[in-house]
Every structure is written in structure tokens, then in C-alpha cells.
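Engineer: got a predicted structure here, sequence first:
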Amino acid sequence: MDEILHQLGELVLGSVPTIVLFVLLTAAYSVLVRRPLDRVLAERRARTLGAVEQARGAMATAEAETSAYEEKLRNAKREIFESRERRRKQWSDEREAALAEVRTQAQQRIQTARQDIERSTADARSRIESATGELSTLVLNAVLPVEPVATEVAQ
């Protein structure tokens, strides 16, 4: 067992430089590699989070601008529609006014034509009435001869 302990002591004694070297390497790694790496990673994380926040902000701004543009587009479409409706109403009013004027003119022409017809009818009636006396005389003369009646009365 002494031999085993002796070999074990030699192994431990032989491993001391390795342990010291391991501790030195770990310390050097910590100082030279890990701390700068942690710093770079923290900076990268901060930049990444900053970029993500910037991207979110840009997206929010873009959404706000998109909403504003959509609102402007809706307003423009509404104005165009209202303008069309106003023009359509104006044209309709103008058409109705023109139709009313044409109707008035047609009514005046009809009234004038009726008056002309009534004058012609009255004229024709007066001619017929004046001709009635002459026609009745002619009919009476044709049916009843005037001269033989006068001779009979004289006899």
C-alpha cells in the first residue's frame, strides 16, 4: 500500500504543474477571451435589441403613415363621389329646367292652337248661320214655288 501511496503522491506531484497551468490558462481565458467576448455579446445583444426596437418603431410609424394615407385616400374618394353627385344633381336640375321650359312652350303652342281652332270654329259657325238663312230660303223656294201661290191668292 505504501507503494500505491507513493505512486499516488508522485502522480499528484506530477499533476501540480498541470493544475497550475490549468488555473493560469483558465485565468488567462477569463481575462483575454471571456470578458471581451461577454462585452461583445452584450453589445451585440444591445444593438440587436436596439435594432428590433427601431424596427418596431419604424413599423409603427409606417402603420401610422399608412393609416394617414388610407384616410386621405378615403377622403379623396369621398370628395370625388360628392363632386360627381353634385354634378349629377346639377345636370339633373338643368335637364328638369329645360324640360319645364319645353313643356311651357308646348303648352303655349297648344293654347295658341286651341284659340286658332276656336276662332276657326266660331268663324265656320257664323258662316253656317249666315248661310242657313239663304239655304232655308232656297229650300223653301225649291219646295214651295212662290209665284203660283201669289196667283191663287189673287184669284
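Structural biologist: Thanks, I have it.
Engineer: CA atoms for contacts and neighbours, from now on please.
Structural biologist: Will do.
Engineer: could you measure residue 101 against residue 123, distance?
Structural biologist: 33 Å (CA to CA, to the nearest Å).
Engineer: strands along this structure, start to end?
Structural biologist: Using DSSP state E, no strands are assigned anywhere in the chain.
Engineer: the helices in it, which residues?
Structural biologist: 2-28, 35-143, 146-154 (DSSP state H).
Engineer: can you redo these as TSV with mean neighbour count?
Structural biologist: Converted to TSV, the helices of the chain look like this (neighbours: other CA atoms under 10 Å):
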stretch	mean neighbour count
helix 2-28	12
helix 35-143	12
helix 146-154	9
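Engineer: got another one to weigh against that:
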Amino acid sequence: MNEILATLSELVLGSVPTIVLFTLVVIAYSVLVRRPLEKTLSERRARTSGAMEQAKSAVASAESKTSEYEERLRIARAEIFEARQKRVQQFNAEREAILAEAREQAQTRVTAARQQVEQSLTEAKKQIEVASEQLSAQVLKAILPAEVLAGGAQ
């Protein structure tokens, strides 16, 4: 057992420089590598999360502007539609007024034409009556002898 303890003590004494060197390497690693690396990683996380927050706010701003533009577009379309409807109604009203005036003028012409036709009809009847009297007198002269006509007149 003494041998084992002696061997162990020799091993422990031989490993002391290794332990010291290992401890120095761990301390040097911590000071030279781990702390700057952690600092860089924390800065990177801060920048990344800051950029993510900025991106989220930019997206939210873009969405609000998009909805605002869509609302403006909807209002503009509604105004255009209303203006178009007013123009159509105005055009229809003007067309109806022109048609009513044309109908009135046509009715006036028809009335005047009817009166003219009736007047022409009356004149034609008078002319027919006069012509029929003259024609009947001529027929009587041609058919009946002149003495019967002269005697009938007495």
C-alpha cells in the first residue's frame, strides 16, 4: 500500500505543473477568448433583436399605410362612381327633355297637318259639289232636248 501511496504522490507531484499549466490555459482562454466572444455575441443579439424590432415596426407602418391607401382608393372610386352616376342622370334628363320637346314639336306638326288635311278635305268637297252640279247640268243638257230644258225653266 505504501508503494501505491508513493506512486500516487509522485504522480500528483508530477501533475502539479500540468495542473498549473491547465489552470493558466483556462484563465487565458477565459480572458482572451470567452469574454470577447460573449461580448461580441451579446452585441450581435442586441443588434439582431433591434433590427427585428425595427423590421416589425416597419412592417406595421407599411400595413397601416397600405390600409390608409386602400381606404383612400375606395373613397376615390366611390366619388368617381357617384360623379359618373350624376353625369348619366344629367345626360338622361337632357335626353328626356330633348325627346319631350321633339314629341311636342311632332304633335304640333301632326295637329297642323290634320287641320290642313281637314281644310283640304272641306275644299275638295266644295269643289266636288260645284263640279257635280256643273257636270249634272252638262249631262242634262246633253241628254234632254233643249225645249224640255227651256220649258222646265218657265
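Structural biologist: Looks like it came in fine. Only a predicted model underlies this, so the values are computations on that prediction, with no experimental measurement involved.
Engineer: how close are the two chains, by TM-score?
Structural biologist: Once superposed, the chains reach a TM-score of 0.81 (TM-score structural alignment, normalised by the length of the second structure), with 151 aligned residues with a CA RMSD of 2.3 Å.
Engineer: what does stretch 51-65 of the second structure contact?
Structural biologist: Contacting residues not belonging to stretch 51-65 of the second structure are not present [CA atoms under 8 Å, 6 or more residues apart in numbering].
Engineer: tell me roughly how far it lies from the first structure on average.
Structural biologist: Superposed on the first structure, stretch 51-65 of the second structure shows a mean distance of 0.8 Å to its aligned residues (mean CA distance after the TM-score superposition for the first structure).
Engineer: what's that stretch aligned against in the first structure?
Structural biologist: Following TM-score structural alignment, the aligned partner range for stretch 51-65 of the second structure in the first structure is 51-65.
Engineer: what about the matching stretch, distance to the chain center?
Structural biologist: 30 Å (CA atoms, centre = their mean, to the nearest Å).
Engineer: and the residue sitting nearest the centre point of the second structure, how far is that from residue 30 of the second structure?
Structural biologist: Centroid check for the second structure by CA atoms, centre = their mean gives residue 77 as the closest residue, at 5.2 Å. Residue 77 of the second structure sits 67 Å away from residue 30 of the second structure, going by CA to CA.
Engineer: repeat that for residue 71 of the second structure.
Structural biologist: Taking CA to CA as the measure, residue 71 of the second structure falls 59 Å from residue 30 of the second structure.
Engineer: again with residue 153 of the second structure
Structural biologist: Separation of residue 153 of the second structure from residue 30 of the second structure (CA to CA): 164 Å.
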